[in-house]
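Undergrad: Quick check, what structure comes out for this input:
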Amino acid sequence: MSEPIIRELRKEDIQNGFLTSLDSLRKTSNMDNDKAIKIFEKINSNPDHIIAVAELGGKIVGSTTLLIEQKFIHDGGMVGHIEDVVVNKDFQGQKIGEKIMKYILEIAKNRGCYKTILDCTDDVKPFYEKLGFKQIANELRFDND
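TA: Below is the predicted model of the structure:
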C-alpha cells in the first residue's frame, strides 16, 4: 500500500472523501454541497483554523482540525486545540491517524503553541499517549439543548 499524503484541506476535497471520512464521527456525507463549501470558505478564511487531511489513492481517508488560540497569559502565548481526529473505518490500523497527528502537531509547534490539547474518550487514550499526550485534567461538557 502506498503512503498517504498529509496536507491541508482543499475545496475539491469536500466531495472527494472528506465528508465521508467524517461519517466515522457523525453522519456528514449527506450534507448539501453548497452548505459544505460555505463552511469550508469560512474555515479557510481563518488562518488559526487548520484542517489537515490524509489523501490516499486520490481520496481523502482521514483528517483532523487544529484551532490556535491566542492567550493573555503566558505573555500572549498560543494554545493549539485539536478536534475531530478521524480516519475512514476502511483505512484504520495503517498509522494514518498517527501521521495526521504528527503533521498537525508540527504546525502547532511552528506557529508557537506552548501546548496543544485535546479531549478524547478512554478507548482512544492509548493512541494519544503513544504520541506523547498526558492526561492532565477532566473534560466537562454543557449541552445547550
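Undergrad: hey, let's count contacts and neighbours off CA atoms from now on
TA: OK.
Undergrad: tell me which residues in the longest strand belonging to the chain are buried?
TA: Counting residues, the longest strand found in the chain (DSSP state E) is strand 59-70. Going by neighbour count (16 or more other CA atoms under 10 Å), the buried part of strand 59-70 is 59-68.
Undergrad: for that strand, the distance to its chain's centre please.
TA: Here strand 59-70 is found 3 Å from its chain centre; the criterion is CA atoms, centre = their mean, to the nearest Å.
Undergrad: what helices or strands is that strand leaning on?
TA: Judged by 3 or more CA pairs under 8 Å, 6 or more residues apart in numbering; DSSP states H and E, strand 59-70 is in contact with helix 19-22, strand 49-56, strand 78-87, helix 96-110.
Undergrad: now do 6 Å
TA: Judged by 3 or more CA pairs under 6 Å, 6 or more residues apart in numbering; DSSP states H and E, strand 59-70 is in contact with strand 49-56, strand 78-87.
Undergrad: Not counting it itself, show me its contacts.
TA: The set of residues external to strand 59-70 that reach it, using CA atoms under 6 Å, 6 or more residues apart in numbering, is 16-18, 21, 48-54, 78-88.
Undergrad: again, but for stretch 114-126
TA: Residues from elsewhere that reach stretch 114-126 (CA under 6 Å, 6+ apart): 79-82.
Undergrad: Let's see this one next, to set against the first:
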Amino acid sequence: MPFTQDAELELSFDAKLIPATLNERLAQHNLHIRPLASSDYHRGHIHVLASLTSVQDPGEDRWKERFNELAQSTTSASKYFVVVIVSKHSDKLVATGTVFLEPKFLRNLASAAHIEDIAVDHTMQGKGLGKVLIQALTTLSEAQGAYKTLLDCNDDNVPFYNKCGYETKGVYMAKYK
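TA: Next comes the predicted model:
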C-alpha cells in the first residue's frame, strides 16, 4: 500500500503541533509521525496497541466513533492527542501514544497532562520510537500550557523514562474493575 500524505487524511488534530524535527529524524528509517487519522483502524491501530496490553477489537464502527470523540475533544478543556508513527514502506502504523489534558482548579486553573498508551510494534522495538513518541507528546502538552506532564509505567520501564527526562514522583495506585 503506498504511503498516504497527511493532506489526504482526516487527522484528529493539526499535524503542525508535532515538531518537524521529529519527522526529519524518522525519515532515515522511512517512518513518519503524525496525528491519528480516521482511517488508521485499517492501518493497524488496534494491532499496535496489542503490543502493549490485551486489546479487544471494537470493530471499525465503534473505533471510528471513539476517533470522532477524541478529535472533537481538542477544542474542549479536556483535550486528547493521539500520535502515531507510520511506515512509509507499508503505510501501516508501527507505534502510537496519547497525551490528554486534565483541567484543574489548581495553579490558577491550569491543566495537568497525562501520557498514556505508549505502544511500539514488537518488530520495531529498540529503534528509539518510544523516545520520539514521548518527545512529541511532551511537546504537545507543554504547547497546550500544561504545568506538568505525568505518566505511569512499570518499574522495568523507569530507566527508559528517566532517559526521556522524567523522574520518579510518588507511588502509582490502581483499582481495576
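Undergrad: Which of the helices and strands packed on strand 59-70 of the first structure sits closest to residue 103 of the first structure?
TA: When these are compared for distance to residue 103 of the first structure using CA to CA, the nearest one is strand 49-56, at 7.7 Å.
Undergrad: In the second structure, point out the residues matching the closest one.
TA: Using TM-score structural alignment, strand 49-56 of the first structure lines up with residues 80-87 of the second structure.
Undergrad: how much does the matching stretch stray from the first structure?
TA: Its matched residues in the first structure lie on average 0.8 Å from stretch 80-87 of the second structure after superposition (mean CA distance after the TM-score superposition for the first structure).
Undergrad: just stretch 94-101 of the second structure next, same as before
TA: Mean for stretch 94-101 of the second structure is 0.6 Å (mean CA distance after the TM-score superposition for the first structure).
Undergrad: what stretch of the first structure does stretch 156-165 of the second structure fall on?
TA: Stretch 156-165 of the second structure lines up with residues 123-132 of the first structure when matched by TM-score structural alignment.
Undergrad: Quick check: end-to-end length of the matching stretch?
TA: Using CA to CA, to the nearest Å, the end-to-end distance of stretch 123-132 of the first structure comes out at 16 Å.
Undergrad: buried residues in that stretch?
TA: Neighbour-count burial for stretch 123-132 of the first structure, counted by 16+ other CA under 10 Å, picks out residue 128.
Undergrad: Over to stretch 93-112 of the first structure?
TA: Neighbour-count burial for stretch 93-112 of the first structure flags 96-101, 103-105, 107-108 (criterion: 16+ other CA under 10 Å).
Undergrad: Leaving out the residues flanking it, which one is nearest to the one residue sitting closest to the centre of the first structure?
TA: With distances taken as CA atoms, centre = their mean, residue 64 lies nearest the centre of the first structure, 1.3 Å away. Leaving out its chain neighbours, the residue that sits closest to residue 64 of the first structure by CA to CA, 6 or more residues apart in numbering is residue 85, at 4.3 Å.
Undergrad: ok, whichever residue in the second structure pairs up with the one you found to residue 108 of the second structure distance?
TA: Alignment note: residue 85 of the first structure maps to residue 118 in the second structure; criterion TM-score structural alignment. Per CA to CA, residue 118 of the second structure is found 30 Å from residue 108 of the second structure.
Undergrad: Settle it for me: which of these two has more neighbours?
TA: Shown here are residue 118 of the second structure and residue 108; by other CA atoms under 10 Å, residue 118 has more neighbours (24 against 7).
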